[in-house]
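A.B. asks: predicted structure and sequence below. I'll ask about it afterward.
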Amino acid sequence: MDFELTEKQSYWRDRVRDFIEAKVRPAVPVYKEQDAAGDRWKVIPILEDLKKEAKAAGIWNLFMPPSSGHPHVDDTVAFEGPGLTNLEYALCAEEMGRIGFASEVFNCSAPDTGNMEVFMRYGTAEQKQKWMVPLMNGEIRSAFLMTEPAVASSDATNIETRMVRDGDEYVINGVKWWSSGAGDPRCKIAIVMGKTDTEAQRHAQQSQILVPLDAPGVNILRHLPVFGYDDAPHGHMEIELKDVRVPVSNCILGEGRGFEIAQGRLGPGRIHHCMRTIGVAEEALEKMTKRLLSRVAFGKTIAEHSVWEERIARARIDIEMTRLLCLKAADMMDKVGNKAAAAEIAMIKVQAPNMALKIIDDAIQAHGGGGVSEDFGLAAAYAHQRTLRLADGPDEVHARAIARMEFGKHGGRPSSRISSGDMAATR
């Protein structure tokens, strides 16, 4: 058991960290100014400038692990990236988590990363050329439409969106929400999960089909703020699909393969979320510490009051434990595969956002009235992390899977598949 980073792990982590500190962090005030001006749903110029710099520096498309050995990979259209393992990328993702928009700078933001992995692993050469290549180049954005307002989507078999074949086309009808990324004017394509055969076995009814957002019948009903934050220009939308027609060739992998695709997509995405969450927690701890050292109350710095020493210590302990669990899960995914790492993926998915929420909450408290304002970014961080207790499957679904695995060790009910339910806010 070796806890030292390899030369490659350090190299990529440090390149990302250095670029963020030299380029991204100084650009935060400019980003905020441009974000606040004019239309909410727009391309932000400073972000596009940073993307060009990161791409030119070769710090781009870091998320895609080596694809060799995957049964569905079609290499007719190659994925352009360094081919980092999950463990190597996890260290980079933590650094990206320190600033909300940093992951997009490196073309590593949700839900594009997960969608690009779907194209790479399951897409045809035509689908890759038309959609994956421009996504890889950072020219367009994408969305993933799974969750629905009318059903409990933590059990994705509940999904009601219908996809009925009519000759050489599918006719799609349904309503999706929490369709993250659909507010961006560059969002051109959505991967939609729905039912193509309601008579098939429970996990063979669903398919995933590509739907261009400019297709007739795709109607954005409203955007959904999170605790009052609109998350523009990314956004989370409620979308109506009304008699939307797309060619049969837009089906990914084949009818009835939707769950299979979702499982392949969500495992790595959960790790990406969790490592970014550790970066969020580190940033909150740093802000809290600096605030406590700079403010005086009752004749001494707030840091000298013992309750805060306890909170700071607990934060550091929890971050370190969570990071180790996340790195273990990523390492297992690389060595034995996502299925064998199911328990670790579920555990870190529950642990990471809850850990970050506690630290952010303490940081808010340390900042007093400023903590709940927009001045320090803590309120927005809390809103986002609270969302992650639902995205990629709610805590209860993952806890259920963990418990069943434990019961299974002692003759109880065997472990079941981790649900693919999510808020479509995946990577």
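C.D. replies: Noted; the coordinates are in hand.

A.B. asks: please count neighbours and contacts with C-alpha atoms only from this point.
C.D. replies: OK.

A.B. asks: and the longest helix anywhere in the chain, what does it pack onto?
C.D. replies: Criterion DSSP state H: the longest helix present in the chain is helix 258-294. With contacts defined as 3 or more C-alpha pairs under 8 Å, 6 or more residues apart in numbering; DSSP states H and E, the packing partners of helix 258-294 are helix 86-96, helix 112-122, strand 206-212, strand 300-301, helix 306-336, helix 342-366, helix 378-387.

A.B. asks: second one coming, line it up with the first:
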Amino acid sequence: MEFGYSPKVEALRTQVRSFMDTHIVPRVGAWNDEVRDGHYPVTFMEDLKALARAEGLWNLFLPSLRDSEPGTRLSNLEYAPLAEIMGRVSWASEVFNCNAPDTGNMELLHLFANEEQRSEWLAPLLNGEIRSAFAMTEPDVASSDATNIQTLISPEGDDYVINGRKWFITNAAHPNCKLFILMGKTDPNAESHRQQSMVLVPANTPGVEIVRNINIMNHHSPEGHCEVLFRNVRVSRRNLLGTEGSGFELAQARLGPGRIHHCMRSIGAAELALELMIARAGERRTFGKHLHEHGAVSDWIAKSRMEIDQARLLVLKTAWMIDEVGAKAARKEISMIKAVVPTVHTNVLDRAMQTFGAMGISPDTPLADHWTWGRALRYIDGPDEVHLRSIARLEIKNKQEALGASSTHLSQTKRF
């Protein structure tokens, strides 16, 4: 495993950092002001997207682009340090067309859409012309186990009729959200992992109702984490993504890269928090000493540095594995980073907030907003406990298989 950044990646890191410093960071205040005043999307977003695309900083996340599709064609390992830089500003990834959940949806469409679906939905997503949502989680069941999904996708002639309620559907409130990729059951009587399918639901289809935009930790997200009702929503059977009964498989294919992208950005948020913590600790004095001269704050800085670097190495290893052996073979590592990184994220942010005192929980720094999202990431794409359970099961299975092989080898050796 070689995690050193190649000259190509170093050049892109410099380019992304320069773009962030020149075009994004100076507009953070304007973004906050416009969103607070109800202007969303913000007036300058399309200009920034056009500039990023002109500079070749576009669709950096998708390694399998066709020649005719716009993008930079980076591996996951190459993309990781760039996503980290984007993670320093919560809305920056949209500028580069690398924002969730659109990235995961583009991956799904890229892997499983037919030519008609590619033309209608993937092309405008790759061009940054529309936004999309992924409608899986539901309020009445534990959606971390996708076999619990209750939304029905009922075949009816040449159509499907959809009935169900989804919630925490990111992007659903975005004015440019034109597509829901919805997961539901086409055959509730099939084997548990073959009941689910995915269908493409245009957002303007009759029967699709945005019930509410749910705040996260009392924090309002303008793009939305919405409760959405699907009541007798009728779409053509041509809107099926993949095949009937393949929904669980498609969900797993989507969640692997999506989880690692979140973790990449979290490293960037934690790195920013550590920088701000160090700056604050060097300028503020209490009881005759700078904050960094107090043992507690000094320990926070040291622990944060160690935790961030450990988390980054685990993320890079996982990115390397996805590139080399695929997301399915790297599922243990994906669960590991998903369980580790959000906790590192919130721990470092919490220390930085404490170092800033009251200012740390105010809008005068980005710390409280970053902490809120880090806390939400302990649920998003599966709660910590589910990932820990998956890691344990895989670890036990691997050890049992290894012990079995060793036992067989030993018994054969004893015969001679």
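C.D. replies: Arrived safely. What you see is a predicted model; the values in this text were computed from it and never measured.

A.B. asks: which other residues reach the following helix or strand past the longest helix of the first structure?
C.D. replies: Downstream of helix 258-294 of the first structure, the first helix or strand assigned by DSSP states H and E is strand 296-297. Contact with strand 296-297 of the first structure is made by residue 302, as judged by C-alpha atoms under 8 Å, 6 or more residues apart in numbering.

A.B. asks: give me the range in the second structure that the longest helix of the first structure lines up against.
C.D. replies: Aligned using TM-score structural alignment, helix 258-294 of the first structure spans residues 247-283 in the second structure.

A.B. asks: same check, this time on stretch 181-201 of the first structure
C.D. replies: Counting by TM-score structural alignment, stretch 181-201 of the first structure corresponds to residues 171-191.

A.B. asks: between the two ends of that stretch, how far is it?
C.D. replies: Using C-alpha to C-alpha, to the nearest Å, one end of stretch 171-191 of the second structure lies 32 Å from the other.

A.B. asks: list the buried ones in that stretch?
C.D. replies: Residues of stretch 171-191 of the second structure classed as buried: 171-174, 176-188 (neighbour count, 16 or more other C-alpha atoms under 10 Å).

A.B. asks: relative to the whole chain's centre, how far out is stretch 238-254 of the second structure?
C.D. replies: Offset of stretch 238-254 of the second structure from its chain centre (C-alpha atoms, centre = their mean, to the nearest Å): 19 Å.

A.B. asks: now do it: everything it contacts.
C.D. replies: Against stretch 238-254 of the second structure from outside (C-alpha under 8 Å, 6+ apart): 104-105, 107-109, 112-113, 117, 146-147, 183-184, 186-187, 193-201, 327-328.

A.B. asks: do the same with stretch 2-16 of the second structure
C.D. replies: Stretch 2-16 of the second structure is contacted by residues 57, 77, 78, 81, 82, 85, 86, 316, 317 when judged by C-alpha under 8 Å, 6+ apart.

A.B. asks: let's go with 6 Å and repeat that
C.D. replies: Contact partners of stretch 2-16 of the second structure, identified using C-alpha atoms under 6 Å, 6 or more residues apart in numbering, comprise residue 82.

A.B. asks: can you check stretch 162-173 of the second structure too?
C.D. replies: Contacts of stretch 162-173 of the second structure (C-alpha under 6 Å, 6+ apart): 133, 135, 137-138, 151-153, 223-233.

A.B. asks: apply 7 Å and report the result again.
C.D. replies: Identification of contacts with stretch 162-173 of the second structure by C-alpha atoms under 7 Å, 6 or more residues apart in numbering yields 101, 132-139, 150-154, 177, 213-214, 222-234.

A.B. asks: could you do stretch 83-101 of the second structure as well?
C.D. replies: Contacts of stretch 83-101 of the second structure (C-alpha under 7 Å, 6+ apart): 17, 24, 45, 48-49, 52, 57-61, 128, 133-134, 170, 264-269, 272.
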